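Engineer: Whatever this is, show me its structure:
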Amino acid sequence: MKYNFLSPCKLNLFLYITGKREDGYHNLQTLFVVLDYGDMMHFENTDDGKIELTTDFGFDVKKNLIYRAAKLLQDKTGCSLGVTISIDKILPQGGGLGGGSANAATTLLVLNKLWNLNLSEKELIEMGTGLGADVPIFIKGKTCFAEGIGEKLVEVDYPQKYYLVVTPDCSVPTAKLFSSDKLKKDSPCRSYNELLALPFENCFTPVVINEYPQVKDLLAKLSVYGKSYMSGSGSSCFVEFNDELSANNALSEFRKTGFKCFVAKSVEQSSVLKKLHQIK
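Structural biologist: Predicted coordinates:
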């Protein structure tokens, strides 16, 4: 039997780096929202123990996060089942929307269910952290305040909103940004409530707009509709709306500019988790 799941994307509503860790990674504080938009993934159980990713990404399949997530589950649990996976990819790579991380998290969640592994959320988050810092938020699948490298997640209440999300024609390499001496890496640690009361900021934005004029131009264009922000380390940017009609009106106008864009709503729980609860 084939199962289909929407592998969602995320936005960082604010993002601050608070320092460098002994392991070389950086601690951060960020507010994640998960959206009802993303790649469609298809899973079919097999009995031969093989992991097959039939979608061609243009590079070695064993380096793909989807394959690595499935193989990690097999290796950790000794599961003898296999799976055939394909994906209808629409989210951009290097866009700051967490598409690849979401694909990995969706794979962990779905195969945990389909292979009857019964691993806990905590165990899946620990496994996911080894695959990528954004994987845990998609395991959680809810609006969260995140600390550490993104693996320390606390569910928070934040109003559901509509977002116009736009991706310029450039990809921003995160590693390059972290090596920049212009990146602020010493923001003070503050509580979620303290950060909520301040104007939202993304510490990567000043560095990115200095290096990528396309992002600077996009943020200016989006500011016509409200306060515009960049998600993650870029390059995708967004504006928040209170209602769907206003967001879609802005989308209709923005599509004329030729940018890749969509409107999505933040969700209380990801569609992956909702669908998994329905599978007996």
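Engineer: use CA for all of it now, contacts and neighbours both
Structural biologist: Noted.
Engineer: what's the residue closest to the geometric middle of the chain?
Structural biologist: Compute the mean C-alpha point of the chain, and by Cα atoms, centre = their mean the closest residue is residue 98, 2.6 Å away.
Engineer: Pretty sure that residue sits against residue 10.
Structural biologist: Yes: Residue 98 is within contact range of residue 10, at 6.1 Å (criterion: Cα atoms under 8 Å).
Engineer: Second input sequence below; structure requested for side-by-side comparison:
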Amino acid sequence: MSSEVVLLGCPAPAKLNLFLHIIGRRDDGYHLLQSVFQLIDRCDTLDFYVRNDRQIKRINSVHGVPENDDLCVRAARLLQQYSNSQLGADIQLHKVLPMGGGVGGGSSDAATTLLALNYLWGCHLQEAELMHLGLQLGADVPFFIGRTNAFVEGIGEQMTSLATPERWFLVIEPGVHVPTPTIFSAKELTRNTKPVKITDFSNAAKVEWKNDLQAVACALHTEIQQAIDWLRQFELNIGDAKMTGSGSCVFCSFADEETAKSIQSKVPNRWKSWTAKALSQHPINSKINL
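Structural biologist: Next comes the predicted model:
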């Protein structure tokens, strides 16, 4: 049975990779990358109901995701085991973000679960401990636990907080699912992009900000290339329209909401699209005293 201790409407925001460079590969096969991760206000939301019997259950169905495979459930069980908490939780996930879209939906859900249950269960784990746990669930999870935009390096584990400009994004879902391992294992993938410095990011003229995974994904799925080509007619600077992560979502940034929504109204009906605002910090900060 659930107790009366609840936390409703916890946001799990999407992220966009403002660029993604592959600069090398380690002996163990992991790729070395550089990227800027940008939080946006498009979110899944989660409801948590504390249980006193240590059971952890997802109380709604999510299409294509069995309960035991759900990163939220796995995150809750991992935290419970690590902290030896005697409490459990019913979890309800309201899914908005696309799966296989490169916007970090599953990782963000897991991070919000760790943050919320650490608070509700009174585990009092520090951010570094939660990040360590999160890394066991996925490479992007620690970023969402950090709750700020970041310049990301290494295999994704080295993060430096970064201030990013206020802007709006138009995001298109081309309707294809891109398996991340397929992209990273492709022999055509560029793996020798010249490293950049965090200070370069504010001076875009110095660097071609691109997504090195984009060419491989577009070769596999022509819909991604078509969406990028369509967005390019509206970009302010060459290369603004690009894919995020390993795909399949593509995006372009604009100075204001009115411009983004005006261009969204022109998106061909065969694609799903949405607009989102850049965030400077994780929206869960307003719900939980972290």
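Engineer: picking up where we left off before, so what corresponds to the residue nearest to the centre of the first structure in the second structure?
Structural biologist: Structural correspondence for residue 98 of the first structure with respect to the second structure (TM-score structural alignment): residue 104.
Engineer: before we move on, what about residue 220 of the first structure?
Structural biologist: Aligned by TM-score structural alignment, residue 220 of the first structure pairs with residue 229 of the second structure.
Engineer: mind checking the SS state of its match?
Structural biologist: Judged by DSSP: H, G, I helix; E, B strand; the rest coil, the three-state class of residue 229 of the second structure is helix.
Engineer: what does residue 208 of the second structure give?
Structural biologist: For residue 208 of the second structure, the secondary-structure state derived from three-state DSSP is coil.
Engineer: count of neighbours near whatever residue of the first structure lines up with it?
Structural biologist: Under the alignment (TM-score structural alignment), residue 208 of the second structure pairs with residue 199 in the first structure. Neighbour count for residue 199 of the first structure, taken as other Cα atoms under 10 Å: 7.
Engineer: and the gap between residue 199 of the first structure and residue 132 of the first structure?
Structural biologist: Counting by Cα to Cα, to the nearest Å, the separation of residue 199 of the first structure from residue 132 of the first structure is 28 Å.
Engineer: same check, this time on residue 231 of the first structure
Structural biologist: Taking Cα to Cα, one finds residue 231 of the first structure at 17 Å from residue 132 of the first structure.
Engineer: the more surrounded of those two?
Structural biologist: residue 231 (25 against 19).
Engineer: can you pull the contacts of that one?
Structural biologist: Applying Cα atoms under 8 Å, 6 or more residues apart in numbering, we find residue 231 of the first structure in contact with 11-13, 95-97, 202, 237-238.
Engineer: Out of those residues, name the ones that lie in strands.
Structural biologist: When DSSP state E is applied, those are split such that 11-13, 237-238 fall in strands.
Engineer: So which of these is the closest to residue 42 of the first structure?
Structural biologist: Closest approach to residue 42 of the first structure among these (Cα to Cα): residue 11, at 23.8 Å.
Engineer: What is the equivalent residue in the second structure for the closest one?
Structural biologist: Under the alignment (TM-score structural alignment), residue 11 of the first structure pairs with residue 16 of the second structure.
Engineer: The residue nearest to that match when sequence neighbours are not counted in helix, strand or coil?
Structural biologist: Spatial nearest neighbour of residue 16 of the second structure, excluding adjacent residues (Cα to Cα, 6 or more residues apart in numbering): residue 38 at 5.1 Å. At residue 38 of the second structure the chain is in strand, as set by three-state DSSP.
Engineer: how about residue 38 of the second structure, what's its match in the first structure?
Structural biologist: Counting by TM-score structural alignment, residue 38 of the second structure lines up with residue 33 in the first structure.
Engineer: What separation do you get for its match and residue 253 of the first structure?
Structural biologist: 25 Å.
Engineer: Do a quick rundown of the helices in the stretch 101-250 of the first structure.
Structural biologist: With DSSP state H, counting those that start in this stretch as the criterion, the stretch 101-250 of the first structure has helices at 121-131, 135-140, 174-178, 192-196, 205-211, 213-222, 244-255.
Engineer: List the buried residues of stretch 123-134 of the second structure.
Structural biologist: Going by neighbour count (16 or more other Cα atoms under 10 Å), the buried part of stretch 123-134 of the second structure is 130-131, 133-134.
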